[in-house]
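Asks: just a sequence and a predicted model for now, questions to come.
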Amino acid sequence: MDKEKLKSFLELEIIWKDDDMFELKVTVSNGRYYGITEVYDTTESLLNFAQTLINFPNHHQTTFYETGYKDGYAYFSMRFYCIDKIGHIGLEINLEDKVATEFREEQKNKLKLEIIVEPSAIDNFQRALDKLAINQKGFAILYGRDNRLISNF
């Protein structure tokens, strides 16, 4: 799928790395709002989160991941939660853009949005996160429910 045509998605891409950490470019859209930030993380942190997504939501009602510093240089968080008992899953995403802290608080870019995803998309995303963290290169993308291919038959 071409990213420009997607309605809702979350993409994590490693854009820099060294021996201790890597930098993630986080891109998200819910079809109406769109945002990007860049934050630092470690393999261990991302792998630990990926493990919480295995069989989600069977064993967890919610799962949460964050990296960076809220109201600091840059921040990213995502919280997966059940919307109902028939498999609808919400994903709340918070982004804060890199603005040096000596600037006014009003100047810092912040975005909070929700996308709706299906369990099979979470399974694919979990596997991509594992691969991303271990290889420290590439990207992982989570497609929103509104990206399903709809047949005209």
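Replies: Great, that's in hand.

Asks: from now on I want contacts and neighbour counts done on CA atoms only, so please keep to that.
Replies: OK.

Asks: mind jotting down where the strands sit in the protein?
Replies: With DSSP state E as the criterion, the chain has strands at 9-17, 22-29, 34-41, 62-68, 75-82, 89-96, 110-117, 139-143.

Asks: turn those strands into CSV, including distance to E102.
Replies: Shown next, in CSV, are the strands of the chain (distance: least, Cα to Cα, whole Å):
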stretch, distance to E102
strand 9-17, 25
strand 22-29, 23
strand 34-41, 19
strand 62-68, 17
strand 75-82, 16
strand 89-96, 15
strand 110-117, 16
strand 139-143, 32
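
Asks: use this one as the comparison:
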Amino acid sequence: MESQLVVSSIWEDESLFEISIFGSNGQFSGQADCYTNREEIDLLGKLLEKFPRNTKDEFEFKSRSTPDLSYFSIHAFCIDNSGHTMFAVTIAHIESFTNVRNENYKVNFDMKVEPQAICNFGMQLQRLAVNPLGKTKAVLKNAL
């Protein structure tokens, strides 16, 4: 199994944009449906399109998170002078129910990624942020 992150849109109303995120580093994987908004996804896409600017560049992104909502986070930083990047990814699937046990699953994994793949993923996220629901997927695959 190859390393990848896949983001797609699945639902929205006036204030929320729900995405599905699947991630795997080949050994560990997770999937969650997370609430965010189109502006947050567009901002992440713009950030990734130009990341990294130099070998000391790093960033951290976290979708909306509360103790009872699913979320994902990415901490990215360069690992060498060629700009190869490590993504430290967390995907948490959290659902609360009234009369049954809550679901609370979380996966953490690292994923090595090349700069051009990050740029392409950023552009795909920007398209996801403006396109109709279910029409676009943003896919980041490990090329290392």
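Replies: In hand now; what should we look at? These numbers were taken from a predicted model, which means no experiment stands behind them.

Asks: superposing both, give me the TM-score.
Replies: After superposition, the two chains reach a TM-score of 0.86 (TM-score structural alignment, normalised by the length of structure 2), with 140 aligned residues with a Cα RMSD of 2.1 Å.

Asks: still on that earlier bit, take the strands of structure 1 and lay them out in TSV including mean neighbour count and distance to D130 of structure 1.
Replies: TSV is the format used below for the strands of structure 1 (neighbours: other Cα atoms under 10 Å; distance: least, Cα to Cα, whole Å):
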stretch	mean neighbour count	distance to D130 of structure 1
strand 9-17	19	12
strand 22-29	21	14
strand 34-41	19	14
strand 62-68	17	14
strand 75-82	20	16
strand 89-96	21	19
strand 110-117	19	19
strand 139-143	22	9
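
Asks: of all these, which one comes closest to A128 of structure 1?
Replies: strand 139-143 (5.0 Å; Cα to Cα).

Asks: and that closest one against structure 2, how far off on average?
Replies: On superposition with structure 2, the mean distance recorded for strand 139-143 of structure 1 (mean Cα distance after the TM-score superposition for structure 1) is 0.7 Å.

Asks: which bit of structure 2 covers that strand?
Replies: Using TM-score structural alignment, strand 139-143 of structure 1 corresponds to residues 137-141 of structure 2.

Asks: run through who's touching the matching stretch.
Replies: 2-9, 113, 117-118, 120-121, 124-125, 128 (Cα atoms under 8 Å, 6 or more residues apart in numbering).

Asks: at 6 Å instead, please
Replies: 3-8, 121, 124-125 (Cα atoms under 6 Å, 6 or more residues apart in numbering).

Asks: rewinding a little: do you know which of the strands of structure 1 lies nearest N48 of structure 1?
Replies: Closest among these, using Cα to Cα: strand 62-68, at 9.3 Å.

Asks: just give me how far that closest one sits from the chain centre.
Replies: Distance of strand 62-68 of structure 1 from its chain centroid, counting by Cα atoms, centre = their mean, to the nearest Å, is 9 Å.

Asks: that strand maps to which residues in structure 2?
Replies: Residues 58-64 of structure 2 are matched to strand 62-68 of structure 1 when aligned by TM-score structural alignment.

Asks: also stretch 21-37 of structure 1?
Replies: So stretch 21-37 of structure 1 sits over residues 16-32 in structure 2, by TM-score structural alignment.

Asks: end to end, how far does that stretch reach?
Replies: Terminal residues of stretch 16-32 of structure 2 are spaced 16 Å apart (Cα to Cα, to the nearest Å).

Asks: what residues does that stretch touch?
Replies: Stretch 16-32 of structure 2 is contacted from outside by 1-12, 33-37, 93, 107, 111, using Cα under 6 Å, 6+ apart.

Asks: have a look at structure 1 and report its longest helix.
Replies: helix 119-135 (DSSP state H).

Asks: mind giving me the packing neighbours of it?
Replies: Applying 3 or more Cα pairs under 6 Å, 6 or more residues apart in numbering; DSSP states H and E, we find helix 119-135 of structure 1 packed against helix 43-52, strand 139-143.

Asks: gap between R127 of structure 2 and T36 of structure 2?
Replies: For R127 of structure 2 relative to T36 of structure 2 (Cα to Cα), the value is 15 Å.

Asks: typo on my end, G45 of structure 2
Replies: Applying Cα to Cα, the value for G45 of structure 2 to T36 of structure 2 is 14 Å.

Asks: so what's E2 of structure 2 closest to, chain neighbours aside?
Replies: Leaving out its chain neighbours, the residue that sits closest to E2 of structure 2 by Cα to Cα, 6 or more residues apart in numbering is G26, at 5.1 Å.
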